[in-house]
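> below is the structure, and that's it, no one-letter string:
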């Protein structure tokens, strides 16, 4: 049994108890403060997250068999705790290539002072934008753009980005090869490792 402290939407402290199973490894330490409360990830959590990152459809039983030395109940409880703490989200991630968007482009966007949020709200409405974040440095926003071809890229930058209010400058870089996505190594990285081994031999 573990005692946890949460804050509701009005900022009031709420104490509640959780039963994560009989194994001592199921119980995670919780700080007695709403502001500082944080789920503490250990090596078992990292292993579970790694397998779920590779295939989010894996069951607790399948993950248990791959890890070894841990019970299925513990794995199931850890997954539930990670989800409850919002440390992971299990869902479907669309493949842009399968959707006909073969060209991925990294965008570095400089905006007018004080208009970062306004520009971000406008950009987030585009389905072609797969990732969007505010950044430090000389530019203000970083984004990943997925389009069908180079003609579509030119049209998006010229007709859409170029006309957005608040956008000062856009720098684009076409992604040639992905080596790691969402913490998972791609087949391209595996090919690079094999090539390096052959050169050493």
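The structure has been received and is ready for your questions. Bear in mind the structure is a predicted one, so any value in this text is a computation, not a measurement.

> make it CA atoms for all contacts and neighbour counts henceforth
Noted.

> do a quick rundown of the strands in this structure.
In the chain, the strands defined using DSSP state E lie at 2-7, 13-18, 103-111, 129-134, 141-147, 167-174, 180-181, 184-185.

> hold the first one in mind and look at this next one:
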């Protein structure tokens, strides 16, 4: 059983370093921060066991059976916003749900096989959820950045389900989705295969882009998250996207179709920083003709088991 989490002053530094390089060794992290290697090992273990921060593997989005992803903002009729969000969260292809403050009350991320499947899901499922008054849809055309950042930390893996999977690669990936820093020895022992087999398979999965390692965290870094939709002059879209990609505050950036053609998620330390970023880096740009900001109030669901492959501008 995990001990009660007590924050340590180096936890944000450890998280930041692992976010830059999830495969960084404890020894390298210790050298950069200036503490003992055993201290780093303890902090990573403590944060992982308490589901505060963990390195996890993520599958390539386009290898999971999905072909498109969309942002959906929901306006709710009545006062039972939480009940509507909880209902939407029960759908498997709703990969993220958050309660937001702004022109809408709920932000959902929806994955679908194709446009026909997305349309069917919206009209036959979302539109029929009691309390859904109106929605707006922004379909991702191209992912420019897609960091895991804040999401649900996986529970203990279901070994019975993992052992029933059809291939060794799937089994290894499932274990890494729970703990991306699990050793080859530990994985080999769990699957009853050789350590060299595990090492070769992980190397191949990473090199092929089938999986990547990322940090998911809660409570050690940003505390204010904003979802920003922008209508940018088409001729200036590439330039605007490049400017936003220069900032580490931009955790996600994608080209979209709809009323807005550029969407991003901002990870900021507090409301003031979020406000300053929107004012100084978005609204001041003459090529941004309109912008809509929703501030995350509460996360309801956020899957970590896949990632959107990033494409260069």
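Good, I have the coordinates. Just so we're clear, the structure is a prediction, and the values are computed from it rather than from any experiment.

> TM-score for the pair, please.
For this chain pair, the superposition-based TM-score is 0.61 by TM-score structural alignment, normalised by the length of the first structure; 152 aligned residues with a Cα RMSD of 3.3 Å.

> please identify the deepest-packed of the strands of the first structure.
strand 141-147 (a mean of 22; mean count of other Cα atoms under 10 Å).

> give me the contact list for that strand.
Under the contact criterion Cα atoms under 8 Å, 6 or more residues apart in numbering, strand 141-147 of the first structure has outside partners 96, 100-111, 116, 120, 128-135, 153.

> find me the equivalent region of it in the second structure.
Mapping strand 141-147 of the first structure onto the second structure (TM-score structural alignment) gives residues 106-112.

> same question for stretch 106-118 of the first structure.
Stretch 106-118 of the first structure maps onto residues 71-83 of the second structure, going by TM-score structural alignment.

> what residues are up against residue 184 of the first structure?
Taking Cα under 8 Å, 6+ apart, one finds 50, 53, 54 in contact with residue 184 of the first structure.

> for the second structure, what spans make up the helices?
Along the second structure, counting by DSSP state H, helices occupy 11-20, 26-33, 37-49, 81-89, 115-124, 159-163, 168-178, 184-191, 195-208, 237-245, 271-277.

> can I get those helices in a markdown table with distance to residue 225 of the second structure and mean neighbour count?
What follows is the helices of the second structure, written out as a markdown table (distance: least, Cα to Cα, whole Å; neighbours: other Cα atoms under 10 Å):
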| stretch | distance to residue 225 of the second structure | mean neighbour count |
| --- | --- | --- |
| helix 11-20 | 17 | 18 |
| helix 26-33 | 27 | 15 |
| helix 37-49 | 21 | 18 |
| helix 81-89 | 18 | 18 |
| helix 115-124 | 26 | 13 |
| helix 159-163 | 34 | 13 |
| helix 168-178 | 24 | 21 |
| helix 184-191 | 35 | 16 |
| helix 195-208 | 29 | 14 |
| helix 237-245 | 16 | 15 |
| helix 271-277 | 8 | 15 |
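
> out of these, flag the one nearest residue 149 of the second structure.
Among these, the nearest to residue 149 of the second structure by Cα to Cα is helix 11-20 (8.4 Å).

> contacts for that closest one?
The contact list for helix 11-20 of the second structure (Cα under 8 Å, 6+ apart) reads 24, 29, 33, 40, 43-44, 53, 55, 214-215, 217, 220-221.

> what's the closest non-adjacent residue to the aligned residue in the second structure for residue 73 of the first structure?
The alignment partner of residue 73 of the first structure in the second structure, by TM-score structural alignment, is residue 38. Spatial nearest neighbour of residue 38 of the second structure, excluding adjacent residues (Cα to Cα, 6 or more residues apart in numbering): residue 26 at 8.0 Å.

> enumerate every residue touching that neighbour.
Contacts of residue 26 of the second structure by Cα under 8 Å, 6+ apart are 37, 38, 40, 41.

> measure the residue nearest to the last one when sequence neighbours are not counted to residue 189 of the second structure for me?
Excluding its sequence neighbours, the residue lying closest to residue 41 of the second structure (Cα to Cα, 6+ apart) is residue 26, at 6.2 Å. Remark: distance between residue 26 of the second structure and residue 189 of the second structure (Cα to Cα, to the nearest Å) = 22 Å.

> ditto for residue 58 of the second structure
Going from residue 58 of the second structure to residue 189 of the second structure by Cα to Cα gives 22 Å.

> go on, residue 142 of the second structure?
For residue 142 of the second structure relative to residue 189 of the second structure (Cα to Cα), the value is 40 Å.

> identify the residue of the first structure aligned to residue 130 of the second structure.
In the first structure, residue 130 of the second structure lands on residue 165 (TM-score structural alignment).

> just checking, that match touches residue 121?
No. Between residue 165 of the first structure and residue 121 there is no contact under Cα atoms under 8 Å: 11.5 Å.

> what do we get in the first structure for the residue nearest to residue 41 of the second structure?
By TM-score structural alignment, residue 26 of the second structure lines up with residue 60.
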